[in-house]
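Visitor: the following comprises the amino acid sequence and a computationally predicted model.
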Amino acid sequence: MSAVLNVPAAAPAAAAAHFAARLSFETDVSDVHADLESGERGIVVVDVRSSESWRQGHVRGALHLPAARVAARAPEEIPRDVTVVTYCWGPGCNGATRAALEFARLGYRVKEMIGGFEYWAREGFAVVTASGVERRPADPLTAPAAGISCGC
């Protein structure tokens, strides 16, 4: 018996609804990078990690707003007519999810950047550190060695 087919795949309409819903809640580092590079004004990228983590490295153009402070600071710092994109350390951390929930409760449109800061850095995108801007080589397990886009 097939391990994959032990539970049958969803009907195409149900699958389409599921995957469309996922894309309405999540975005990836490549798409965020493309929007930041193009100057897209419809998003605000929010790093929800601690100050120590922020200083260690963060996405250029991100706003620093630790998850525990979202409710207190967001209404004064982030316009209501943008989509907020939250990120934390990486796939093993749910800080971005908790912050996204808080933004949603405050009435913001919000998406979580899957992969977080870990995959941002692993894909070779520029990071801001206490020493300035640096770019690490792309990890060939997460991004093509010849470029910054997987082409999907």
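Guide: Perfect, I can see it now.

Visitor: make it CA atoms for all contacts and neighbour counts henceforth
Guide: OK.

Visitor: which element is residue 32 on?
Guide: helix 29-38 (DSSP states H and E).

Visitor: all strands of the chain, in order?
Guide: 26-28, 43-47, 58-59, 63-64, 83-87, 109-114, 127-129, 132-134 (DSSP state E).

Visitor: for those strands, give me JSON lines that also has distance to residue 11.
Guide: Shown next, in JSON lines, are the strands of the chain (distance: least, C-alpha to C-alpha, whole Å):
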{"stretch": "strand 26-28", "distance to residue 11": "22"}
{"stretch": "strand 43-47", "distance to residue 11": "34"}
{"stretch": "strand 58-59", "distance to residue 11": "39"}
{"stretch": "strand 63-64", "distance to residue 11": "41"}
{"stretch": "strand 83-87", "distance to residue 11": "31"}
{"stretch": "strand 109-114", "distance to residue 11": "26"}
{"stretch": "strand 127-129", "distance to residue 11": "42"}
{"stretch": "strand 132-134", "distance to residue 11": "46"}
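
Visitor: and here's the other structure:
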Amino acid sequence: MTTALAASAVLSVPAAPSADAVAHYAGRLAFEADVSDVHADLTAGVAGVVVVDSRAQVAWDQGHIPGAVHIPTARIAELAPELVPAGATVVTYCWGPGCNGATRAALAFARLGHPVKEMIGGFEYWVREGFAFDTAHGADRRPVDDLTAPRTGISCAC
């Protein structure tokens, strides 16, 4: 008796050769940083990293990452020379995964010659992972969303 094998959605397109996969994933990491890594660098006071919130003033006032620099995308060319040290790696963020504002800001910084990464997840995931944030009315923090991070608030160390 022959058993029919089910068609695989995963294997319907073969995985890339290992060398291609290495180039792809290394490339992604060269362009992106996640919320936990940005938090770790800010907490450790790592030199040479500048986190930039590219949203409008009303969004900044609603909440932003402590230590971030506020430069709305439309003003990057004007304000970056005075607010971002030459040679610093810029990490841009916007609202979250449904917004490409951080991508637009990263492009603007790259056009100015800055090394740049985009913080994936944006401000949304910063808040969902339970990290403190500043508002126009002071500091705030929300409980960890256990769909984004361990309930303990301790890094998943992935």
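Guide: Sure thing, it's come through. Everything quoted here is computed from the prediction, not taken from an experiment.

Visitor: of the strands of structure 1, which is nearest residue 150 of structure 1?
Guide: strand 26-28 (11.5 Å; C-alpha to C-alpha).

Visitor: just want the most central residue of structure 1.
Guide: residue 113 (1.4 Å; C-alpha atoms, centre = their mean).

Visitor: residues touching the corresponding residue of structure 2 for that residue, list them.
Guide: Mapped onto structure 2 by TM-score structural alignment, residue 113 of structure 1 lines up with residue 119. Shown in contact with residue 119 of structure 2 (C-alpha atoms under 8 Å, 6 or more residues apart in numbering): 32-35, 38, 91-93, 102.

Visitor: of all these, which comes closest to residue 148 of structure 2?
Guide: In terms of C-alpha to C-alpha, no member of the contacts of residue 119 of structure 2 lies closer to residue 148 of structure 2 than residue 35, at 10.4 Å.

Visitor: ok so, going back, widest-spaced pair of the contacts of residue 119 of structure 2?
Guide: Counting by C-alpha to C-alpha, the most remote pair of the contacts of residue 119 of structure 2 is 38 and 102, 14.3 Å apart.

Visitor: which parts of structure 2 are helices?
Guide: Using DSSP state H, the helices of structure 2 run over residues 18-31, 35-44, 57-62, 76-83, 101-111, 122-128.

Visitor: distance to residue 146 of structure 2 added to those helices, as a markdown table?
Guide: A markdown table is the format used below for these (distance: least, C-alpha to C-alpha, whole Å):
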| stretch | distance to residue 146 of structure 2 |
| --- | --- |
| helix 18-31 | 24 |
| helix 35-44 | 14 |
| helix 57-62 | 23 |
| helix 76-83 | 35 |
| helix 101-111 | 25 |
| helix 122-128 | 8 |
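
Visitor: residue 155 of structure 2 is nearest to which of these?
Guide: Of all those, helix 35-44 sits nearest to residue 155 of structure 2, with 7.0 Å by C-alpha to C-alpha.

Visitor: the residue mapped onto residue 11 of structure 1 from structure 2 and residue 28 of structure 2, how far apart?
Guide: Using TM-score structural alignment as the criterion, the counterpart of residue 11 of structure 1 in structure 2 is residue 17. Distance of residue 17 of structure 2 to residue 28 of structure 2, computed by C-alpha to C-alpha, to the nearest Å: 17 Å.

Visitor: between those two, point out the one with more neighbours.
Guide: For residue 17 of structure 2 versus residue 28, the count of surrounding residues by other C-alpha atoms under 10 Å is larger for residue 28: 12 against 8.

Visitor: and that one, what's its match in structure 1?
Guide: Residue 28 of structure 2 maps onto residue 22 in structure 1, with residues paired by TM-score structural alignment.

Visitor: what's the match for residue 73 of structure 1 in structure 2?
Guide: Using TM-score structural alignment, residue 73 of structure 1 sits opposite residue 79 in structure 2.
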